[in-house]
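1. Show me the folded form of this:
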Amino acid sequence: MDADVEADNVEVDTVEVEAPAAAEDAQPTQPSKKSLKKAAKRERFQAQKLERRAREKVAKKEKQRIRAEKRAAGELDEEDLPKKKKPRVGPPFGGRVVVDLGFDEKMTEKEVHSLCSQLAYTYSANRNAGHQFSLLFTGLDGKTLARMDSMSDAGYKRWANSEFWTEGYERLWSEDPTVKPTIVYLTADSDEELTELKPEETYIIGGICDHNRLKRRPTVSALPVLPIGTYLSDLKTRKVLTVNQTFEILVHWVDTRDWESAFHTVIPKRKFEENSKEKAAVPEGTAVVSVEEVEEQTEA
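-> Reported below is the predicted structural model:
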């Protein structure tokens, strides 16, 4: 039988599917004016939110850029310091820390700018300390005074628990003739180490930024050095610290009574990295002398 004949004999059942009848009364609902206003308001808010975040991001980056430039130039003001959550402040330690600013004529303008930034950091560290010192800045004059007056509209005059003298620290002995103060002038060049801080004593920090060019202030009565050599015997790099670093170490010692912890908390990590590099770079048996020793040998 032909295939065409078979195809003719095949019965195909078909099913007709009727389309659903459209609802006679169904009509598209129109949104109310109130809902349209709410939707438009949401869209505007989202658009403004994105724009606001974009502006904030740009402003934050610009602020960071300016702060980085000021930090590189040593021109950070108190207002430029990062805002930290103020910790709970306990009773004052009782001791006094004096920053001797009597080196003004020996510093360049750039060094004075760096020093003034260090003073701002010092005040900030004292303000946030668990047990605050009484701060006294002596010998404020010349370029340093002009720079401090130009920073934040002479904001240093509003520093709490701080005092400024144009006279030198020698005035300490004439404050009260009936009382003989115990004054300790800290230095980076001494064999005597400071072992503890006492609330009845006054500690003087040399306020100078000279990148190790100059000799420190001569002996007052005793010139102990912070005990870095005892607690960080492996740290062979230059141990001359900035004003604020020295002060922060004192603050941490008062809070913890632990010199080693204070040093590790304050001294920059790069100091330890530099020390490791120096050890690797210097061949065994090579004599290593400091800049101070070279200067002394040259003068001799």
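
2. all contacts plus neighbour counts: C-alpha atoms, from now on.
-> Fine.

3. Just give me the longest helix of this protein.
-> As far as residue count goes, and with DSSP state H defining each element, the longest helix of the chain is helix 33-73.

4. For whatever helix or strand comes next after it, buried residues please.
-> Going down the chain from helix 33-73, the next helix or strand is strand 96-100, by DSSP states H and E. Buried positions in strand 96-100, judged by neighbour count with 16 or more other CA atoms under 10 Å: 96, 97, 98, 99, 100.

5. can you put those in a markdown table and add distance to residue 147?
-> Converted to a markdown table, those look like this (distance: CA to CA, whole Å):
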| residue | distance to residue 147 |
| --- | --- |
| 96 | 24 |
| 97 | 22 |
| 98 | 19 |
| 99 | 16 |
| 100 | 16 |
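
6. Of those, just say which sits nearest to residue 135.
-> Within these, distances to residue 135 taken as CA to CA reach their minimum at residue 97, with 5.2 Å.

7. Tell me the spacing between that closest one and residue 201.
-> Plainly put, residue 97 is 9 Å away from residue 201 if you go by CA to CA, to the nearest Å.

8. Residue 248 too?
-> Using CA to CA, which is the criterion applied here, residue 248 is 17 Å from residue 201.

9. which of those two has more neighbours?
-> Comparing residue 248 with residue 201 by neighbour count (other CA atoms under 10 Å), the higher total belongs to residue 248, at 24 against 14.

10. host element of that one?
-> Going by DSSP H and E, residue 248 is part of helix 243-256.

11. helices or strands up against that helix?
-> helix 109-127, strand 201-206, helix 259-266 (3 or more CA pairs under 8 Å, 6 or more residues apart in numbering; DSSP states H and E).

12. please redo it, this time with the cut-off set to 6 Å
-> Other elements packing on helix 243-256 under the criterion 3 or more CA pairs under 6 Å, 6 or more residues apart in numbering; DSSP states H and E are helix 109-127, helix 259-266.

13. for those helices, which one ends up most surrounded?
-> helix 109-127 (a mean of 21; mean count of other CA atoms under 10 Å).

14. any idea of the angle that helix forms with strand 96-100?
-> Angle, helix 109-127 to strand 96-100, by axes from the mean of the first three to the mean of the last three CA atoms, to 10 degrees: 170 degrees.

15. Helix 109-127 - contacts with which helices or strands?
-> Contact analysis of helix 109-127 by 3+ CA pairs under 6 Å, 6+ apart lists helix 243-256 as its packing neighbours.

16. and the angle for the helix it packs on with strand 201-206?
-> Using the same axes, to 10 degrees: helix 243-256 against strand 201-206 is 150 degrees.

17. Would you mind listing the buried residues in helix 243-256?
-> Counting neighbours by 16+ other CA under 10 Å, helix 243-256 gives 243-255 as buried.

18. And for stretch 144-159?
-> Within stretch 144-159, the residues scored as buried using 16+ other CA under 10 Å are 144, 145, 147, 148, 151, 156.

19. Check the gap between the closest residue to the last one other than its chain neighbours and residue 163 for me.
-> Leaving aside its chain neighbours, residue 156 sits nearest to residue 148 (7.0 Å; criterion: CA to CA, 6 or more residues apart in numbering). Taking CA to CA as the measure, residue 148 falls 14 Å from residue 163.

20. I'd like the structure of this one too, to check against the first:
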Amino acid sequence: MDSEPPVVPSETSRPSLLSPNGDECKNGDSPSTANSHTDVDSAKTENDSLGDGCKGPGVMSKRQMKKLIKQKQWEDQRELRKQKRKEKRQKRKLVRQAQVTQNQEDHLNKRTRREIRPSNMRLVIDCSFDDLMALRDVKKLNKQIRRCYAENRRAIHPVQLYLTSHGGQLKSNMEEYDKGWINWKDIHIKSEHYKDIMKHEDLVYLTSDSPEVLHELDEAKAYIIGGLVDHNHHKGITYKQALELGIAHAQLPLGSFVKMNTRKVLAVNHA
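-> The predicted structure is shown next:
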């Protein structure tokens, strides 16, 4: 007798496994496993629904965190901003003071220029001793000439300043280290000797070896000083030149105003 085929339960006849919250368990899952899946999915869904704007109580969003950081930085830099404002005020104050000072100096310079009255008196620096000086002494002479020029430019009653016999080492040194001399104003730079460009009777050589003492200056005269830095190696050379040329000579009255225990020889810019 044939046996009956086994009865396969239908989908509807299968027992369903329900999780504790009433959800149907997936195939192969026990009620406890199904419950775990459900909790994870529920938490994920909740977090997704909150987004960046709301993450529950006590949780700060990225936007809020950035805002808080900026606010803290602003507070931390309060003293720095205060110091910078103070420095700016001080800088503006200094600029205003500098402008006031500059305006005062400009006004003074304009007034001084109006008061300048050039003298007709000529002062000649005789540069004919170039071959008697070492290069280091020529450089010193160049510096002394620059000082003479600068002082005369600032003077209220500037003299007519001359450089004569300009050439040789002195000219080369000026061209190499002081190229601006070519643009000097209110100075007459001549390659000729002073005796060839001025009247004989106008010339007065200022030399400490002269027995004559100069008590008064004559604006009609041309006073000559020797452009020589020799450390007393060539004593009396300027006096000798004056005698040879037959021109007037004199010494400045230094003994009446200055006590000097040495020879009364001055640097070019002191004469």
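
21. What is the resulting TM-score of the chain superposition?
-> TM-score for the superposed pair, counting by TM-score structural alignment, normalised by the length of structure 2: 0.57. Supporting figures: 175 aligned residues with a CA RMSD of 3.2 Å.

22. that older thread, could you dump the helices and strands packed on helix 243-256 of structure 1 into TSV and include distance to residue 133 of structure 1?
-> Converted to TSV, those look like this (distance: least, CA to CA, whole Å):
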stretch	distance to residue 133 of structure 1
helix 109-127	7
helix 259-266	16
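
23. just so I know, which of these lies nearest residue 8 of structure 1?
-> Among those, helix 259-266 sits nearest to residue 8 of structure 1 (CA to CA), with 99.5 Å.

24. now the closest one: which residue numbers in structure 2?
-> Residue correspondence for helix 259-266 of structure 1 in structure 2, counting by TM-score structural alignment: none.

25. so the next helix or strand along the chain from that helix versus helix 259-266, what angle?
-> Towards the C-terminus, the helix or strand next in line after helix 259-266 of structure 1, according to DSSP H and E, is helix 269-281. Following the same axes, to 10 degrees, one obtains 100 degrees for the angle between helix 269-281 of structure 1 and helix 259-266.

26. Please identify the buried residues of helix 269-281 of structure 1?
-> Judged by neighbour count using 16+ other CA under 10 Å, the buried positions of helix 269-281 of structure 1 are 272, 275.

27. what's in contact with that helix?
-> Under the contact criterion CA atoms under 6 Å, 6 or more residues apart in numbering, helix 269-281 of structure 1 has outside partners residue 237.

28. try stretch 205-225 of structure 1
-> Under the contact criterion CA under 6 Å, 6+ apart, stretch 205-225 of structure 1 has outside partners 99-101, 111, 115, 184-188, 190, 192-194.

29. Same question for stretch 92-103 of structure 1.
-> With CA under 6 Å, 6+ apart as the contact definition, stretch 92-103 of structure 1 has outside contacts at 131-140, 199-207.

30. Read off where it ends up in structure 2.
-> Stretch 92-103 of structure 1 corresponds to residues 118-129 in structure 2, going by TM-score structural alignment.

31. Could you tell me the end-to-end distance of the matching stretch?
-> Using CA to CA, the gap from the first to the last residue of stretch 118-129 of structure 2 comes to 29 Å.

32. Aligned counterpart of residue 220 of structure 2 in structure 1, please.
-> Here residue 220 of structure 2 is matched to residue 200 in structure 1, going by TM-score structural alignment.

33. quick one: contacts for that match?
-> Contact partners of residue 200 of structure 1, counting by CA under 6 Å, 6+ apart, are residue 95.

34. any idea how far residue 92 of structure 1 is from it?
-> Relative to residue 92 of structure 1, residue 200 of structure 1 is positioned 12 Å away (criterion: CA to CA).

35. which SS class is the residue mapped onto residue 213 of structure 1 from structure 2?
-> Matched by TM-score structural alignment, residue 213 of structure 1 corresponds to residue 233 in structure 2. On the three-state scheme (DSSP: H, G, I helix; E, B strand; the rest coil), residue 233 of structure 2 is labelled coil.

36. swap in residue 215 of structure 2?
-> Quick answer, by three-state DSSP: residue 215 of structure 2 is coil.

37. That one - how many residues pack around it?
-> Residue 215 of structure 2 is flanked by 10 other residues according to other CA under 10 Å.

38. Leaving out chain neighbours, which residue sits closest to it?
-> In space, not counting the residues next to it along the chain, residue 215 of structure 2 is nearest to residue 253; the distance is 6.7 Å by CA to CA, 6+ apart.

39. which residue lines up with the one you found in structure 1?
-> Counting by TM-score structural alignment, residue 253 of structure 2 corresponds to residue 227 in structure 1.

40. What of residue 206 of structure 2?
-> With TM-score structural alignment as the criterion, residue 206 of structure 2 matches residue 186.

41. what's that match in contact with, if anything?
-> The neighbourhood of residue 186 of structure 1, defined by CA under 6 Å, 6+ apart, consists of 204, 205, 223, 224, 225.

42. A strand includes residue 205 of structure 2, no?
-> Yes - Residue 205 of structure 2 forms part of a strand when assessed by three-state DSSP.

43. could you check the distance from it over to residue 231 of structure 2?
-> In this view, residue 205 of structure 2 and residue 231 of structure 2 are 20 Å apart by CA to CA.

44. try residue 257 of structure 2
-> Going from residue 257 of structure 2 to residue 231 of structure 2 by CA to CA gives 24 Å.

45. who's more crowded, the two?
-> Comparing residue 257 of structure 2 with residue 231 by other CA under 10 Å, the one with more neighbours is residue 231, at 10 against 7.

46. Residue 191 of structure 2 - how many residues pack around it?
-> The local packing of residue 191 of structure 2 (other CA under 10 Å) involves 15 other residues.

47. what sits against the counterpart of it in structure 1?
-> Matched to structure 1 by TM-score structural alignment, residue 191 of structure 2 sits across from residue 166. Residues counted as contacts of residue 166 of structure 1 (CA under 6 Å, 6+ apart) are 139, 140, 141.

48. Just put those residues in CSV and tack on secondary structure.
-> Written out in CSV, the entries for those read as follows (three-state DSSP):
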residue, secondary structure
139, coil
140, coil
141, coil
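
49. hmm, which of those residues are common to structure 2?
-> Cross-checking the contacts of residue 166 of structure 1 against structure 2 gives 139, 140 as conserved contacts, using both residues aligned by TM-score structural alignment, their matches' CA atoms under 6 Å.

50. Make JSON lines from the contacts of residue 166 of structure 1 and add neighbour count to it.
-> Formatted as JSON lines, those follow (neighbours: other CA atoms under 10 Å):
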{"residue": "139", "neighbour count": "21"}
{"residue": "140", "neighbour count": "21"}
{"residue": "141", "neighbour count": "19"}
